[in-house]
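# Using only what follows, build the 3D model:
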Amino acid sequence: MSDACGILIGGSPSTGSSVLVNVLNRHPELAAGPETYLFIHPDLYREWDRYGHYLLKRDRFRGLKSIGWFRKNGADLLLPEYGWDPARLAALLNRSASFPEFVEGYFSTAMTRKGATQWIEKSPSNSLAFPDFLKFFPEGKVIHTTRNPYDAVASLIARGHSPWYAAGAFVLNAAMALRSAEHPRYRLLRYEDWLLDPQKELRQVLNFLELDWREGLLTPSSSELGEEVRMEGWLSNEKGALSRDSIGRFARLPAGDRHQVVQALQAFELTPAYAKKWDLQHRNIRSIAPTLGYELERSTGKSVNFTLQRLEDWWSRTWRWYPTGLLHYPAQSATPPQKKPINQ
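You can find the predicted model right below:
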């Protein structure tokens, strides 16, 4: 193990993690860059000697295929912000005896450039390996970003995902992140709290990270203001000033679209086998929403059948040889809650 000090941000997608990492990157002691997906693979922590070399060469049939909902093969380590070329990266990998040692070396270039003392990496799928990160990085910390699940799913649908996929992305990533909820180096950040009182929430995050407050953290630079929104369907610029526009997104949808969102979240459930394999305490929105402090929405309309969307997602995983395909698909349609009999 290593005393490497780093910070992971993860959780369900479309929960404000991009906004958070860009704000934190304004702090002089923190160095951040684009998503690398380096930390989402439990095998890298547990069996470095066996799986580390797949960081240099992706393999369709073996290697580092994501065990979560978002399909990702390997990691993106040659992004210019981190300052590595293939030859130097290969040399670093070959001399690294463990995953933490590789990570320390990998982030050293970006930290030196900025004069930072800690690195921070944001990928929603980081939640897949929060427990491993906290174990193998004894000084590391994790921030779990979350949001009203109905707003988050509405946002993902606006970005082109099917309701089934969007519901799965929220439920699976949240369930994964909540495994670490009782750990002292875990912190939950709710999107709504963050946008309604950004200074208060940011101060609490900095206290958690043991960093001092710096003026200007909440003020985007002129270059940041000039950048475009990165994802289709976003209501604000991830590097711009904080905006409350995306709070209550679900409530502003037409009734038919709200019905789709509610039905998808009601229908999606992780299988018992998947929950057992990854030690998940939560399998569906009925359990996750109240745990995160959100109320469940009810739908009184006609039931929506998501079988076709589920099969399309299963097939896209299976033909790409992901561990979440074929006989190991992680989700099923939830059994509707039984109505209580009326006493005669």
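
# From now on I want contacts and neighbour counts done on CA atoms only, so please keep to that.
Noted.

# count of neighbours near the nearest residue to residue 21 once chain neighbours are set aside?
Closest residue in space to residue 21, ignoring its immediate chain neighbours: residue 122 at 6.6 Å, by Cα to Cα, 6 or more residues apart in numbering. Look at residue 122: counted by other Cα atoms under 10 Å, it has 27 neighbours.

# Another for comparison:
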Amino acid sequence: MEDLNAEEDELAKILRNELCYPNGIEKNPKECAVIFHKLGLLYKRRYNIEPDKIFLIQSAALMNAALVRKPDNTKTVQNDIQELYVYVLRQANVQTKNNNHLDMVTERVKTEVNEMREWVDNELFLLRIIPDNAKGDELLRLEKEKISKIMMIQEKTTASYRAIMKNLDRGCLDVLRKVPCKYTLAGMGSLSRNEITPYSDFENIIVLEEGAQDRKDYEEVLEYFRWFAVIFQLVLINIGETILPSVAIPSLNNFTIKGGDWFFDAYTTRGISFDGLMPQACKSPLGRQRKTEAKPFTTELIKPVSLMLAYLESSRDVYDDFESRLDRILEYKV
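Prediction:
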């Protein structure tokens, strides 16, 4: 691991001192793509030494960061991303003859996302502009109509987003096959409040059926859903809208030390992705797996109902907030 740390530090040094401006913005994205590609392969190798699933997520994000910068070796990067998919499936003990299945899921998600965005753009374009000379009852009527229209757009956007994630959920199940217990993939944040936008991130948890914690194979159950979360996240990363700071690569964006967060990703589209891996975020199934001085503990958001509720601080949170989230959004039970 020491050799990999030295190699990463050297690559990051080139990026910071030669290829980026002092504000962390890249001078030439194609040249930076070479570094990101090498770092992506390095993080895949890290997993061989220390099997931490976060490394696989970071590897995917780095190689996709290289890809969106349209490098000269685009085909090679695409092949390495495909090999990462195959590698992840092998590590998850998935027996499949169709290594392209996740590519098909990714393309379907991209199509559904683009269709959602096109619909929203069209509906917003058709919103009636209220004339400057509208007054009194006429002004009130026009404002009410516009508010109703915007609320309709908001509700349908949220419904479309929810459907996209539910379809992705099923796509992951098609890969992993038999599910070990009943579960719910529950969206949080803006999705739970029906305030989603076509570019919102996906904050989510996996709630297992109560009693799963009493099973002799509980650890195997957890491992199944950990790989589910990795595969789900890799598909979202391959949409190409996960910025590098959100995956907290230590040599680029170390949020635990002063001056460690120096890189600014100005080229990757900020769009649909998982909640970030920064210490203050991590609202996703794998949770926060890095201890910090302020938070010297880890969290995992794959739990049965009673253990998940233990994360909440008050009965008001339990009854007014958390249960309302579980009753809505991506309810997919088996």
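
# Superposed, how do the two chains score by TM?
Comparison of the two superposed chains (TM-score structural alignment, normalised by the length of the second structure) gives a TM-score of 0.25, and 137 aligned residues with a Cα RMSD of 6.5 Å.

# how much space between the residue nearest to residue 21 of the first structure and residue 196 of the first structure?
Using Cα to Cα, to the nearest Å, one obtains 22 Å as the distance from residue 122 of the first structure to residue 196 of the first structure.

# what do you get for residue 166 of the first structure?
Taken as Cα to Cα, the span from residue 166 of the first structure to residue 196 of the first structure is 25 Å.

# Settle it for me: which of these two has more neighbours?
Neighbour tally, residue 166 of the first structure and residue 196, criterion other Cα under 10 Å: the higher count belongs to residue 166, 29 against 14.

# ok, now which ones touch that one?
For residue 166 of the first structure, the contact set (Cα atoms under 8 Å, 6 or more residues apart in numbering) comprises 153, 154, 156, 157.

# just checking, the first one touches residue 163?
I take that to be residue 153 of the first structure. Yes - contact criterion Cα atoms under 8 Å: residue 153 of the first structure and residue 163 qualify, at 7.3 Å.

# Which parts of the second structure are helices?
2-14, 29-49, 53-68, 74-91, 101-126, 136-176, 218-237, 305-309, 315-316, 323-326 (DSSP state H).

# what's the shortest one in contact with?
The list of residues contacting helix 315-316 of the second structure from outside it, by Cα under 8 Å, 6+ apart, is empty.

# Count residues in the vicinity of residue 145 of the second structure, would you?
What residue 145 of the second structure shows, counting by other Cα under 10 Å, is a neighbour count of 14.

# Next: the one 5 residues further on.
Applying other Cα under 10 Å, we find 15 residues neighbouring residue 150 of the second structure.

# cool, residue 165 of the first structure as well?
In terms of burial, residue 165 of the first structure registers 23 neighbours under the definition other Cα under 10 Å.

# try the one 10 residues further on
By the measure other Cα under 10 Å, the count of residues near residue 175 of the first structure is 26.

# On the three-state scheme, it is what?
Remark: residue 175 of the first structure carries the secondary structure label helix [criterion: DSSP: H, G, I helix; E, B strand; the rest coil].

# Now do it against residue 17 of the first structure, distance only.
Noted for residue 175 of the first structure: a distance of 17 Å to residue 17 of the first structure, by Cα to Cα.

# Check residue 112 of the first structure too.
Taken as Cα to Cα, the spacing of residue 112 of the first structure relative to residue 17 of the first structure amounts to 24 Å.

# do residue 31 of the first structure as well
Applying Cα to Cα, the value for residue 31 of the first structure to residue 17 of the first structure is 15 Å.

# out of those two, which sits in the more crowded spot?
With neighbours defined as other Cα under 10 Å, residue 31 of the first structure and residue 17 compare such that residue 31 has more, 28 against 24.

# does that one count as helix, strand or coil?
strand.

# For the contacts of residue 166 of the first structure, which entry has the maximal number of neighbours?
Comparing the contacts of residue 166 of the first structure on neighbour count, residue 153 comes out first with 34 neighbours (neighbours: other Cα under 10 Å).

# hang on, residue 151 of the first structure in a helix?
Yes - secondary structure assignment (three-state DSSP) places residue 151 of the first structure inside a helix.

# if we can go back for a sec, find residues that contact each of residue 153 and residue 163 of the first structure.
residue 261.

# Pull out the buried positions in stretch 100-114 of the first structure.
By neighbour count, and taking 16 or more other Cα atoms under 10 Å as the criterion, the buried residues in stretch 100-114 of the first structure are 100, 101, 102, 103, 104, 106, 107, 108, 109, 110, 111.

# Let me know the closest of these to residue 118 of the first structure.
residue 111 (7.1 Å; Cα to Cα).

# And the closest one, how far from residue 101 of the first structure?
In this structure, residue 111 of the first structure and residue 101 of the first structure are separated by 15 Å, where distance is defined by Cα to Cα.

# The residue nearest to residue 160 of the second structure when sequence neighbours are not counted - how many residues pack around it?
For residue 160 of the second structure, the nearest residue in space outside its immediate sequence neighbours is residue 116; the separation is 6.6 Å by Cα to Cα, 6+ apart. Counted by other Cα under 10 Å, the residues lying close to residue 116 of the second structure total 20.
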